[in-house]
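Engineer: coords please:
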Amino acid sequence: MADEERPIAYTALPLGIPVLSAAGARLGVVDRVVADYEQDIFRGIVVRGRQGWRFVERRHVDRLTTARVVLTLEEAAFDRLPEPTPAQLERDRETVYAPAHLSARRDRFVVVVRCARGGLFETLWVPGASFRSLRLGPWRIMRCPVHDRVEVVHIVDPASLTPQERAAAATHPAGPIP
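Structural biologist: Here you go, the predicted model:
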């Protein structure tokens, strides 16, 4: 494996990279990463191939690298996979995507959270990593910059926020370390 091709987590999977069968045949490219963001559960990927979109469950994903995704399936089995559901195609529901105003390297990890007292702020929420907070499943204990104290926080669905709430969260941008 070349230096530039390293194993990665689903959260770092670049869109548009090739998807290969177990035998090495090119099946398409990664179009979406489907995950339950709040629970940090990788569900699979949506692949755009010659026959349209196909949803590949995580159990069929053998390897994720910086250069390719390798499946456990052969070409014929891949062609028989179902098309993704509308929920799997939505960019705002289960799929891990980021706000457009943030840089491409960090964007998929910056989320809006609400503390137990109701304060809203942005933070880095990297599944499997937290250096400035204590992880408790979908919640974390961390310092709330709104109240300047340690609080239990949880991710907020951006679609449920008013423009004023989004603006309030943006006044407390994410720091460089989760």
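
Engineer: only C-alpha atoms for contact and neighbour calcs from this point on.
Structural biologist: Will do.

Engineer: Could you check stretch 10-29 and say which residues are buried?
Structural biologist: Buried positions in stretch 10-29, judged by neighbour count with 16 or more other CA atoms under 10 Å: 10-14, 17-22, 26-29.

Engineer: Going by distance to Ala169, which of those wins?
Structural biologist: When the buried residues of stretch 10-29 are ranked by distance to Ala169 (CA to CA), Thr11 comes first, at 23.0 Å.

Engineer: Pull up the gap between the closest one and Leu120, please.
Structural biologist: Plainly put, Thr11 is 24 Å away from Leu120 if you go by CA to CA, to the nearest Å.

Engineer: Also Gly16?
Structural biologist: Relative to Leu120, Gly16 is positioned 33 Å away (criterion: CA to CA).

Engineer: can you pull out the helices in the protein?
Structural biologist: Ranges of helices in the chain, per DSSP state H, are 75-79, 86-89, 163-170.

Engineer: Specify the stretch among the ones you listed that is closest to Gln39.
Structural biologist: Proximity to Gln39, assessed across those by CA to CA, is greatest for helix 86-89 (16.2 Å).

Engineer: Please give the structure of this sequence too, so both can be compared:
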Amino acid sequence: MDDTEREIAWLAMPDKAPVMDEAGEEIGRAEGLLGDEGDDIFHGIVVKLARTGQKVEVRADRIPKITSRRVYTDLAADELERLPEYR
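Structural biologist: Here you go, the predicted structure:
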């Protein structure tokens, strides 16, 4: 089985995928997708932050790439506390 990391569509995001910040450090795990599957409109993801356990929303425009192994964001570490809480 091929274990290489490849870019994938948002609907194929792996369950509990590691979510990375702009420096390549893991900030948490993906807990869910936000979007309209029927119309293929991606709004973002729910991330459970590693440091606090809080669930936050990360908008699609802050996610440049989703791969078969990870979700990459352009977030700086100091931005995490300002992300909206997921409800």
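
Engineer: corresponding residues in the first structure for stretch 15-35 of the second structure?
Structural biologist: Aligned by TM-score structural alignment, stretch 15-35 of the second structure falls on residues 15-35 of the first structure.

Engineer: Could you pull out the strands in the first structure for me?
Structural biologist: If DSSP state E is used as the criterion, the strands of the first structure fall at 18-20, 26-36, 41-49, 52-57, 61-64, 69-71, 110-115, 120-124, 134-136, 139-144, 149-155.

Engineer: Could I get those in CSV, plus columns for distance to Ala77 of the first structure?
Structural biologist: Compiled in CSV, the strands of the first structure are given as follows (distance: least, CA to CA, whole Å):
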stretch, distance to Ala77 of the first structure
strand 18-20, 12
strand 26-36, 11
strand 41-49, 14
strand 52-57, 11
strand 61-64, 13
strand 69-71, 11
strand 110-115, 36
strand 120-124, 38
strand 134-136, 38
strand 139-144, 38
strand 149-155, 37
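
Engineer: Pro82 of the first structure: which of those is closest?
Structural biologist: With distances scored as CA to CA, the stretch of the strands of the first structure nearest to Pro82 of the first structure is strand 52-57 (5.8 Å).

Engineer: Buried residues of the closest one, list them for me.
Structural biologist: Trp53, Arg54, Phe55, Val56.

Engineer: Reformat the residues you listed as CSV; add distance to Gln88 of the first structure.
Structural biologist: Conversion of these to CSV gives the following (distance: CA to CA, whole Å):
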residue, distance to Gln88 of the first structure
Trp53, 11
Arg54, 10
Phe55, 8
Val56, 11
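
Engineer: The residue nearest to Ala23 of the first structure when sequence neighbours are not counted and Leu27 of the first structure, how far apart?
Structural biologist: Using CA to CA, 6 or more residues apart in numbering and skipping residues adjacent in sequence, the residue nearest Ala23 of the first structure is Glu74, 6.6 Å away. Per CA to CA, Glu74 of the first structure is found 10 Å from Leu27 of the first structure.

Engineer: how close does the residue nearest to Met20 of the second structure when sequence neighbours are not counted get to Gly38 of the second structure?
Structural biologist: On the basis of CA to CA, 6+ apart, the spatially nearest residue to Met20 of the second structure that is not a chain neighbour turns out to be Glu26, at 4.4 Å. For Glu26 of the second structure, the distance to Gly38 of the second structure (CA to CA) stands at 30 Å.
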